[in-house]
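*Asks:* One predicted model, sequence on top.
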Amino acid sequence: MNLILLLLSLVMIACILCNKLTSKVGIPVLLAFLAVGMLCGIDGVLGIAFDDFTMTENLCTVALIFIIFYGGFGTKWSAAKPVAGKAVLLSTLGVFLTAFAMGAFCHFALHTAWLESMLIGAVLSSTDAASVFSILRSKKLNLKYGTASLLEVESGSNDPVAYLMTTVILTMMTSDITTGRMLYMIFAQIVYGVGIGALLALCTVFFLRRFRFDTSGFDMVFMLAVAILSYVLPVLVGGNGYLSAYIAGIILGNAKIPNKKKQVHFFDGITSLMQLMVFFLLGLLCTPTNLVRVILSALAIAVVLTFVARPLVVALLLAPFRSKIRQQLLVSWAGLRGATSAIFALTAVAGGAVLEYDLFHLVFCVVLFSIALQGTLLPMVSRKLDMIDETVDVLRTFNDYTEQKELQLLRLSLESGNSWIGAAVSSLSLPPDTILATILRGTDNIVPRGDTILQEGDIAVLAAGHCKEKMQKIQLCELSIPPEHSWNGKRLADLKLPPEELIVLIRRGKETVIPQGDTVICPEDVLVMYDHN
């Protein structure tokens, strides 16, 4: 057990370090997670023999719940609404057309049976939300004409459609299914998936607006449980759990609920961990020697999918909306295949379907091609097509972005001797961009007006713009000087502080001392220290 924990921690650290490296080199971090898994696998450095497809499929299914739920929860509907029609068309009809096109190619070019060909097309028909979100956020790519939102909604909502096709085709391959049963299966997947997801989300919103958690963080644990329920409940009655999770996520993410911004950040962290786990497990499960057997077929599929099928489907569906050619080209190029395709391939293998091809390694090879080529070149292609919008932050398309500017509140006690005592608010000289927000006088909260007179004992609350630029590298802290402290009696000039540290203020009882080089530190002083890391 200890060795497993040691390996787990080292793998996580390695993946995090790879994130730093890949951001400098310019390749997607998800590709690094795959590489770490392959290095640990049977043909890698550690030589771990891991071939449990069923366990991997179960773990990846759990991870995909959170990835798809967050795909909806983190999408800002106000930004996505103008392009929602195009995005949904791509994620529904676009998925069916892509699956059919690739199924036809596999049947006629690779000479596979129709059902197996359509299964290959189905598992490769959806674009990967994790890959798209990761690249857009890490590279801060905001795209013109609402393209970022279009890609987010498409990649977040097309996985349930691909899963529907995959399960229907698998059922046809593994059992005798009547037309009526197949139609009911499709009906149940869609209706139960949408209905339960929406109903659960609305009930959750109603509950959160009326219930307050006594312990900090329990609201996030509660939302975690809701995400799992949104998948499990429809699956129990034959519905599409992924569709339900996405619907629930998008309703909850765009509803007015307490601590929503913290919830987004929480799920962002959970989803990052899930992505790491999924891509590492897929890399660990992969046997590189098996890739050699399918590499030619996989490359043929990847080339046709990337350069023929996806562009034709995008052009067919976006041309009626009079989308610009360069937007169509970028949407085509951004149709990355990722973890969901590999997970659906695992589902097919674990489902017991008899296949001519090694479906997992075939799809894995296509995923490698897509992430390595399309993911790496996506920023460059965006620039070449003049599709990057430098004036808008891509985070506007996510729910943790706020249009409102944050203000920093400052508390100033008016004690005896303060020059503001007895002065009218209109006579105060405040720094630029600073306002007197309110006055606390005993138990009263006074809204300041120009003729309001400040009194001794008042607490003036000042509001100023909150500085975010490089604030993560700046720290202010207070250092109390007890009588036995070694700095007592020393001049500031004699302390020889590091260049990044500075004493900006000294509080001495009720007196505020502006520090000079010859200022002597006294017992009970409180030093306000500035630290720039």
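*Replies:* Noted; the coordinates are in hand. Quick caveat, the model's predicted, so the values are computed rather than measured. Numbers count the residues shown, from 1 in each chain.

*Asks:* CA atoms for contacts and neighbours, from now on please.
*Replies:* Will do.

*Asks:* Give the other helices and strands that whichever strand or helix holds Gly180 contacts.
*Replies:* Using DSSP states H and E, Gly180 maps to helix 179-208. For helix 179-208, the packing partners by 3 or more Cα pairs under 8 Å, 6 or more residues apart in numbering; DSSP states H and E come out as helix 147-174, helix 218-236, helix 241-253.

*Asks:* quick one, the last one and helix 179-208 angle?
*Replies:* On the basis of axes from the mean of the first three to the mean of the last three Cα atoms, to 10 degrees, helix 241-253 is oriented at 30 degrees to helix 179-208.

*Asks:* what's next to helix 241-253, contact-wise?
*Replies:* Helix 241-253 is contacted from outside by 65, 68-77, 156-157, 159-161, 190, 192-198, 200-202, 204-205, 227-228, 230-235, 260, 264, 399, using Cα atoms under 8 Å, 6 or more residues apart in numbering.

*Asks:* Report the buried members of those.
*Replies:* 65, 68-77, 156-157, 159-161, 190, 192-198, 200-202, 204-205, 227-228, 230-235, 260, 264, 399 (16 or more other Cα atoms under 10 Å).

*Asks:* which residues touch Leu46?
*Replies:* Here Leu46 is in contact with 39-40 (Cα under 8 Å, 6+ apart).

*Asks:* I'd like the distance between it and Ile4.
*Replies:* Separation of Leu46 from Ile4 (Cα to Cα, to the nearest Å): 13 Å.

*Asks:* Then Arg137?
*Replies:* Distance, Arg137 to Ile4, by Cα to Cα: 32 Å.

*Asks:* the more surrounded of the two?
*Replies:* With neighbours defined as other Cα atoms under 10 Å, Arg137 and Ile4 compare such that Arg137 has more, 14 against 9.

*Asks:* My guess is that one contacts Asp393. True?
*Replies:* No - Arg137 is beyond contact range of Asp393, at 9.9 Å (criterion: Cα atoms under 8 Å).

*Asks:* can you pull the contacts of Ser332?
*Replies:* Counted by Cα under 8 Å, 6+ apart, Ser332 has contacts 306, 310-311, 314.

*Asks:* and these, which of them are in helices?
*Replies:* 310-311, 314 (DSSP state H).

*Asks:* List just the nearest of these to His466.
*Replies:* Proximity of the ones in helices among the contacts of Ser332 to His466 (Cα to Cα) peaks at Val314, which lies at 42.9 Å.

*Asks:* residues contacting that closest one?
*Replies:* Taking Cα under 8 Å, 6+ apart, one finds 90, 94, 328, 331-332 in contact with Val314.

*Asks:* out of those residues, who has the most neighbours?
*Replies:* That'd be Leu90 among these, by other Cα under 10 Å, with 27 neighbours.

*Asks:* tell me which element it is part of?
*Replies:* helix 84-91.

*Asks:* Touching that helix from outside, list them.
*Replies:* By Cα under 8 Å, 6+ apart, helix 84-91 touches 126, 150-151, 153-155, 157-158, 161, 314, 317-318, 321.

*Asks:* Against that first model, consider the following:
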Amino acid sequence: MLVVSACADEVAEGEGAKNMEGVWSFGLAVLIVALAGMAALGSNWVSERARIPAPAFFLVGTAVAVDVFPLLRKLSMATVQDVVTIALVVLLFQGGMDIGWRRFKPEARAILSIGVLGTFATAGLLAVAAHLLLGLDWRIALLLGTALAPTDPAVVFSVLGRRKITGRTGVLLPGESGANDPVGIALMAGLLGTSAGSALGTAGHTALLFVQEMAIGAVLGAAGGWGLKFLMRKVPLPAEGLYPLRTLAGAFAVYGLTTVAHGSGFLAVFVAGVLLGDVRAPYKKEIERFHTALGSLGEIVAFAVLGLTVPLWTFTREGAWTDGLLLAVLLAFVVRPVVMAALLWRMRLSIGERVFLAFTGLKGAVPVLLGSYLVSSGVPDADRLYDVVFVVVVFSVIVQGSLVPTVARLCKVPMRSVELEPWALGVRLKDRPEGVVRHVVEEGSAADGSRVDGLDIGEDTWISMVVREGGIIPVSGSTQLRVGDEVLLITGDSDEECAGPFTAGRE
């Protein structure tokens, strides 16, 4: 009995040691992830000063780390795709909310034109270049062109950062990056879902799948946006912290439902976000701050995880560097400008605005995600194609992304830095404050440079507060408003009726 008891004690001690070793290993993993996260956040400080977009540090840094520490290359491609998909849902929903329906509606036709037609045209021209210059089969060349066609919301939002672009360009640029990602993903799904049969049959089947995904995504996205709007305004929750969680859960519900219905879940969450952008609802500011922070986290996670899938040591052997740089230069300085020139020529934009929009077709997580689909689908020579996509994305983020402020200045596109305002002054109310609206003075609006007593805002409307450069200024009839002033009005009119003097006219 003593021997059995001693053996049992030894087994128990062994199990306990294993459990403690597991706890220690988990703690070490948590420490490594936390330090990596803090380093990623700190890279934003470096990004501001080096003028290199932060996603470049996440993507290249993790790719280098994988070569130095091969044990990091344990994530399967399927897991990477799932993680990046979750991050994109968060980013597209937050990007849609940031634009809002009021800004999106006047530019909807232009955004859809460059977002849909621009993606198709870019994919086609890149396919021709890949076939002629890289010697790829036509179907493989079209898959590569489709992977590289969409711009990326994470990179666009990161490059802009605290910079704000006024006028139509400030809506078209983020609007395109949010709209063409679902288009590119749906087009890739359609191409991968077809066999290598006749060109006509393949094109017909791909077009059918594409239209189906876009239509279902748009309808369910609009329905989901209206449903979330009803919940936000009419259904109270017992705690403040639950309101942002409800919109987050709603965004993923919209994505899941649309995907199950064989629609574009990415388009659905973007549409839902746009419809919720201007909604006045309880705790709206808290909801917006929550999704902005979550979008920043999604950006870090997406690029860091994608970087783990790229073995840099294979690039020279497979010729990925030269092929990728060749396509990157063609895309940035030939293909994109040609496509945008054709699509923008009827729009009333200045030459500088056209050049700026043509230059800022930045690539990022979405092209790399689409490239990963080529690998997981068993496309011939997929590893080489994936490496080429990676090189194009790195070139776009580092070279094009760092030059965006300079190009904006040369093209005379209004871009101003928005200073952080860490202090808030507000009043919490139990009921919705009817008749209280907030507007920001836009460049070229009637309010820009006008005195308060000269504004045409109606007899029943008056300005109660003006916030300028982070401070409150006294308001009188002689107060002259400037671009960027935040104006709080008390009025009996709707938001749209009193927005006119503060919004730049659109032709």
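*Replies:* Everything's here; your move. Everything quoted here is computed from the prediction, not taken from an experiment.

*Asks:* Superposing both, give me the TM-score.
*Replies:* The TM-score (TM-score structural alignment, normalised by the length of structure 2) is 0.75; 406 aligned residues with a Cα RMSD of 2.7 Å.

*Asks:* Show me the strands in the stretch 301-450 of structure 2, by range?
*Replies:* 415-417, 436-440 (DSSP state E, counting those that start in this stretch).

*Asks:* Could you say which of those is packed most deeply?
*Replies:* strand 436-440 (a mean of 18; mean count of other Cα atoms under 10 Å).

*Asks:* Structure 1: matching residues for that one?
*Replies:* When structure 1 is aligned by TM-score structural alignment, strand 436-440 of structure 2 has no counterpart there.

*Asks:* Mind checking what helix or strand follows that strand in sequence?
*Replies:* Counting by DSSP H and E, what follows strand 436-440 of structure 2 is strand 462-468.

*Asks:* Show me which residues of that next one are buried.
*Replies:* Buried-residue list, strand 462-468 of structure 2, by 16+ other Cα under 10 Å: 463, 465-467.

*Asks:* okay, the residues you listed in CSV with distance to Gly14 of structure 2 next?
*Replies:* Output for the buried residues of strand 462-468 of structure 2, formatted as CSV (distance: Cα to Cα, whole Å):
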residue, distance to Gly14 of structure 2
Ile463, 73
Met465, 69
Val466, 69
Val467, 66
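
*Asks:* Looking at those residues, which one is closest to Val3 of structure 2?
*Replies:* Of those, the one sitting nearest to Val3 of structure 2 (Cα to Cα) turns out to be Val467, at 80.9 Å.

*Asks:* Does that closest one touch His439 like I think?
*Replies:* No - counting by Cα under 8 Å, Val467 of structure 2 sits too far from His439 to count as a contact (10.6 Å).

*Asks:* Now do the shared contacts for the two.
*Replies:* With Cα under 8 Å, 6+ apart as the test, Val467 of structure 2 and His439 both reach 486-487.

*Asks:* The aligned residue in structure 2 for Leu89 of structure 1: how many residues sit nearby?
*Replies:* Counting by TM-score structural alignment, Leu89 of structure 1 lines up with Ser113 in structure 2. Ser113 of structure 2 is flanked by 18 other residues according to other Cα under 10 Å.

*Asks:* How about Gly471 of structure 2?
*Replies:* 9.

*Asks:* if I look at the closest residue to Thr119 of structure 2 other than its chain neighbours, how far off is Val279 of structure 2?
*Replies:* Closest residue to Thr119 of structure 2 apart from its sequence neighbours, by Cα to Cα, 6 or more residues apart in numbering: Ala149 at 5.4 Å. In this structure, Ala149 of structure 2 and Val279 of structure 2 are 32 Å apart, going by Cα to Cα.

*Asks:* okay, these two: which has more neighbours?
*Replies:* More crowded of Ala149 of structure 2 and Val279, by other Cα under 10 Å: Ala149, with 31 against 16.

*Asks:* Output the residue interval of structure 2 matched by the helix or strand containing Leu10 of structure 1.
*Replies:* Per DSSP H and E, Leu10 of structure 1 falls inside helix 2-25. Using TM-score structural alignment, helix 2-25 of structure 1 lines up with residues 27-50 of structure 2.

*Asks:* Now do the same for Thr167 of structure 1: its match in structure 2.
*Replies:* Aligned partner of Thr167 of structure 1 by TM-score structural alignment: Ala189.

*Asks:* Pull the distance from stretch 220-236 of structure 2 to the chain's centre.
*Replies:* Between the centre of stretch 220-236 of structure 2 and the centre of its chain there are 22 Å (Cα atoms, centre = their mean, to the nearest Å).

*Asks:* Could you point out the residues of structure 1 onto which it aligns?
*Replies:* Stretch 220-236 of structure 2 maps onto residues 196-212 of structure 1, going by TM-score structural alignment.

*Asks:* For the residue nearest the centre of structure 1, which non-adjacent residue is closest in space?
*Replies:* Per Cα atoms, centre = their mean, the C-alpha nearest to the average position across structure 1 is that of Asp268, at 4.3 Å. In space, and not counting its chain neighbours, Asp268 of structure 1 is closest to Tyr70: 7.4 Å by Cα to Cα, 6+ apart.

*Asks:* Hmm, Ile270 and that neighbour touching each other?
*Replies:* No - counting by Cα under 8 Å, Tyr70 of structure 1 sits too far from Ile270 to count as a contact (9.2 Å).

*Asks:* quick revisit: make TSV out of the contacts of Ser332 of structure 1 and add distance to Phe369 of structure 1.
*Replies:* Formatted as TSV, the contacts of Ser332 of structure 1 follow (distance: Cα to Cα, whole Å):
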residue	distance to Phe369 of structure 1
Thr306	10
Arg310	15
Pro311	17
Val314	20
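
*Asks:* By neighbours, which of these wins?
*Replies:* Neighbour max across the contacts of Ser332 of structure 1 (other Cα under 10 Å) = Arg310, 25 neighbours.

*Asks:* So it sits against Ala334, correct?
*Replies:* No - at 9.7 Å, Arg310 of structure 1 does not count as touching Ala334 under the criterion of Cα under 8 Å.

*Asks:* joint contacts of the two?
*Replies:* With Cα under 8 Å, 6+ apart, Arg310 of structure 1 and Ala334 have no common neighbours.
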